[in-house]
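**Q** Structure for this input, please:
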Amino acid sequence: MVVGNATAVIEFLLIGISNYPEWRVIFFTLVLITYLSTLLGNGLIIFLIYFDPRLHTPMYFFLSNLSFLDVCYGTASMPQALVHCFSTHPYLSYPRCLTQMSVSLVLATTECLLLAVMAYDRVVAISNPLRYSVVMNGPVCAWLAATSWGASFVLTAMVILSLQLHFCGANVINHFVCEILSLLKLACSDTSLNVLMILITGIFTLLLPFGFVLLSYVRIVAAVMRIRSAPGRFKAFSTCGSHLTVVTIFYGAAIAMYMKPQSKSSPDQDKFISVLYGALTPMLNPLIYSLRNKDVKGAIRKILTKRA
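**A** The predicted structure is shown next:
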């Protein structure tokens, strides 16, 4: 991002929750609980997968990546929201704003791609169980995870490098964190290229992965329907339904933010929508994907038994 010579803005004022002072205590409490739950749940998953050899499988390899992402993603935004909650002047310097925005974009993009990879992993496991260990071997899993990270860095760099913005004195961001769409609203220079770049990257990181996830779950449901046991079908549908609900919240909220016409964008609405994919899903992911799993429950019992 380049700031022109006429630009006087060197720091930004984050409104956050300050325009709703009566909600500050409730907001702070909810965000704090959410952040601590995110750290505890995802940290526990990483610990269990690392120390229990029975969890050294492709599915748990991707889950550990997802948990690591969620810890980083939550840490990139929630502590800042907490600190600024009761701050009289919640200013953020230009370099910190750019850094925080770039890190959040990389992590969010990686999670979008990784969720699609995880859906593919489940399709292979259910549709072709006899060849699962061959298809999803160690190098393939590492390559898929690395590709998700690498592609997110490239796509984020494309968006960030296209930001040639001039700020003519406006420095008030109506958001909890430094967010790209809120930043574009302050620019007095032409942002049509930036909006186009966000739209293009959104297609590759939101619409296509979400479509792939939905198609994957259609195949999974078709495979589940062939299960003869009624309790087995119910359990599978319950698990798939939980996964799909969380995935839909994550992709749906992000699509509602980044893929709609900016002329119809409401700053207050957008910043609360961002809480769904920026705070809620990182907290729910370990509960939905891992902590309800019998293998993870067994790993927890094993560790508790050893300590006892």
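**Q** Only C-alpha atoms from now on, for both contacts and neighbour counts.
**A** OK.
**Q** now the helices for the stretch 151-300 of the chain?
**A** Counting by DSSP state H, counting those that start in this stretch, the stretch 151-300 of the chain has helices at residues 180-186, 192-202, 208-224, 230-258, 267-275, 281-285, 294-307.
**Q** Quickly compare the ones you listed and say which is most buried.
**A** helix 281-285 (a mean of 24; mean count of other CA atoms under 10 Å).
**Q** What is that helix packed up against?
**A** helix 24-51, helix 58-85, helix 230-258 (3 or more CA pairs under 8 Å, 6 or more residues apart in numbering; DSSP states H and E).
**Q** what do you get if the cut-off is 6 Å, keeping everything else the same?
**A** Judged by 3 or more CA pairs under 6 Å, 6 or more residues apart in numbering; DSSP states H and E, helix 281-285 is in contact with no other helix or strand.
**Q** what's the closest of the helices of the stretch 151-300 of the chain to A76?
**A** Among these, helix 281-285 comes nearest to A76, with 11.9 Å by CA to CA.
**Q** To compare with the earlier structure, here is another sequence to fold:
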Amino acid sequence: MWVITRQIAELLFCAKCRTMQQRRKTMSTKPPIIFITPEAKTALETEAERASASGDLVGGLLFGHSPDERHRIIVSFVRPRPETGFGKKEFCLDQSRTSQQLDRARELAAEAHYCGVWYVHRTPDQELTDEEWVQTQRVLEDPDFRFKDIVCLVICLYFGDLNTYALSFDLQQSARGQLPTPTQLQLTTEAVSALNLVKPSQPPPPPPPPADWYKSPDVARRLALEREQLAQGYHVEPAVTPGGKVIFRLMPKHRHEDMVFYIACEPGFPDQAPTAFLSLRGDRYPLLSPSLNEWSAKQRLVEAADNLVEWQAHLLDQKIAAADEALERGDYQEASDLLVMVQVRL
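**A** Below you'll find the model as predicted:
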């Protein structure tokens, strides 16, 4: 019996080693650099020294923000109350009872939000325990917050020696069962120079286009040609908005004569695609079509208008057919919703 027990133990140990090796194979080649304010770091280390060495999971949540893809800034932290279940399967951020602490963090940085977790280890090992890994995963994958990645700080307090380590954990690592990636941890006093290297001075943005952009000779000729071509198949009423949009109100002459829709051209036309919409009681409803999605400067507005009419007619036929089916099976609410959508487009 002892031999069998030892073999089982060895197999479990080997399996755990393989799991850890797999977790270490991370795809994140460049994890973000973590910055923390001196005040937050000092307070966090003080909290770690106060924490009892009970053997239970000790930790909490971090507050901070992301100035860009390569940096995370931690401004504060909180240790949730035991009744919130931090470290247990049922824990979730919106029930963590930490809204007041989050408000205080936002007094330090207006952009602050939940950004990660922290744990205390009574060993020199910064690697997360299985329990900590599961808790970190639950925070990362919280459906109400949709994080791409989170920060994980591990404070190792071992025989009076205190060290703080930073890790980055993203969705890809979570899906593959991998461990968080170690990354740099620096004080925010070092952040200014680092962020300046990432964000070198940029040239000033180009000036906005003039409000009368449509009066430039090339654009004016193009718009006149567009109106002439549209008039062959549509009743056309052009207008210019105070913001400088050139809008054509269109009604087909031959088919679907009752349909009224609008095509709008903005600064950048014809290189920039026009947009289309319906107007009903002062509200605008955008229209989409393959022609608009694949717009190029070589296309003409009349081609886009024809495609819009065909596409909207096709969609209306589908909605009416679906409404008929809903009526046949007695689903009057769905039929009503579908017919309202048809009415909007007529």
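**Q** TM-score, when you put one on top of the other?
**A** The TM-score (TM-score structural alignment, normalised by the length of the first structure) is 0.24; 125 aligned residues with a CA RMSD of 6.5 Å.
**Q** returning to what we had before: wait, which of the helices of the stretch 151-300 of the first structure is closest to Y94 of the first structure?
**A** Between the helices of the stretch 151-300 of the first structure, helix 180-186 lies closest to Y94 of the first structure; by CA to CA that is 10.9 Å.
**Q** just checking, what packs against the closest one?
**A** Counting by 3+ CA pairs under 6 Å, 6+ apart, helix 180-186 of the first structure packs on no helix or strand.
**Q** Repeat the analysis, applying 10 Å as the threshold.
**A** helix 94-127, strand 172-173, helix 192-202, helix 230-258, helix 267-275 (3 or more CA pairs under 10 Å, 6 or more residues apart in numbering; DSSP states H and E).
**Q** Dump those to CSV, plus distance to G150 of the first structure.
**A** Listed next are these as CSV, based on distance: least, CA to CA, whole Å:
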stretch, distance to G150 of the first structure
helix 94-127, 8
strand 172-173, 30
helix 192-202, 14
helix 230-258, 20
helix 267-275, 24
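**Q** L30 of the first structure: which of those is closest?
**A** Minimum separation from L30 of the first structure across those (CA to CA) falls at helix 267-275, 11.0 Å.
**Q** now the angle from the closest one to helix 58-85?
**A** Inter-element angle recorded for helix 267-275 of the first structure and helix 58-85: 140 degrees (by axes from the mean of the first three to the mean of the last three CA atoms, to 10 degrees).
**Q** Do a quick rundown of the strands in the stretch 201-346 of the second structure.
**A** Remark: strands of the stretch 201-346 of the second structure, listed N- to C-terminal, are 234-240, 246-252, 261-265, 275-280, 283-287; assignment by DSSP state E, counting those that start in this stretch.
**Q** Which SSE is immediately downstream of the host helix or strand of A48 of the second structure?
**A** Element membership for A48 of the second structure, per DSSP states H and E: helix 38-50. Next helix or strand after helix 38-50 of the second structure toward the C-terminus (DSSP H and E): strand 59-68.
**Q** by contact count, what packs against that next one?
**A** Other helices and strands packing on strand 59-68 of the second structure, by 3+ CA pairs under 10 Å, 6+ apart, are strand 33-36, helix 38-50, strand 71-78, helix 99-108, strand 113-121, helix 130-140, strand 149-158, helix 191-198.
**Q** how does it look with 8 Å?
**A** Applying 3+ CA pairs under 8 Å, 6+ apart, one finds that strand 59-68 of the second structure contacts strand 71-78, helix 99-108, strand 113-121.
**Q** Identify the residues contacting the second one?
**A** Among residues not part of helix 99-108 of the second structure, those counted as contacts by CA atoms under 8 Å, 6 or more residues apart in numbering are 63-64, 75-78, 112-114.
**Q** Determine the angle, from 0 to 180 degrees, between that helix and strand 59-68.
**A** Using the same axes, to 10 degrees: helix 99-108 of the second structure against strand 59-68 is 30 degrees.
**Q** Number of residues surrounding the residue nearest to M283 of the first structure when sequence neighbours are not counted?
**A** Spatially, and ignoring its direct neighbours in sequence, M283 of the first structure is nearest to T38 (4.4 Å; CA to CA, 6 or more residues apart in numbering). Using other CA atoms under 10 Å, T38 of the first structure is surrounded by 28 other residues.
**Q** again with S148 of the first structure
**A** Neighbour number of S148 of the first structure under other CA under 10 Å is 20.
**Q** from the middle of its chain, how far away would the helix or strand hosting it be?
**A** Using DSSP H and E, S148 of the first structure sits within helix 138-161. Its chain's average C-alpha position is 14 Å from that of helix 138-161 of the first structure, according to CA atoms, centre = their mean, to the nearest Å.
**Q** how much does it deviate in direction from helix 94-127?
**A** Orientation check (the same axes, to 10 degrees): helix 138-161 of the first structure against helix 94-127 gives 150 degrees.
**Q** Now do helix 138-161 of the first structure against helix 192-202: the angle between them, please.
**A** On the basis of the same axes, to 10 degrees, helix 138-161 of the first structure is oriented at 170 degrees to helix 192-202.
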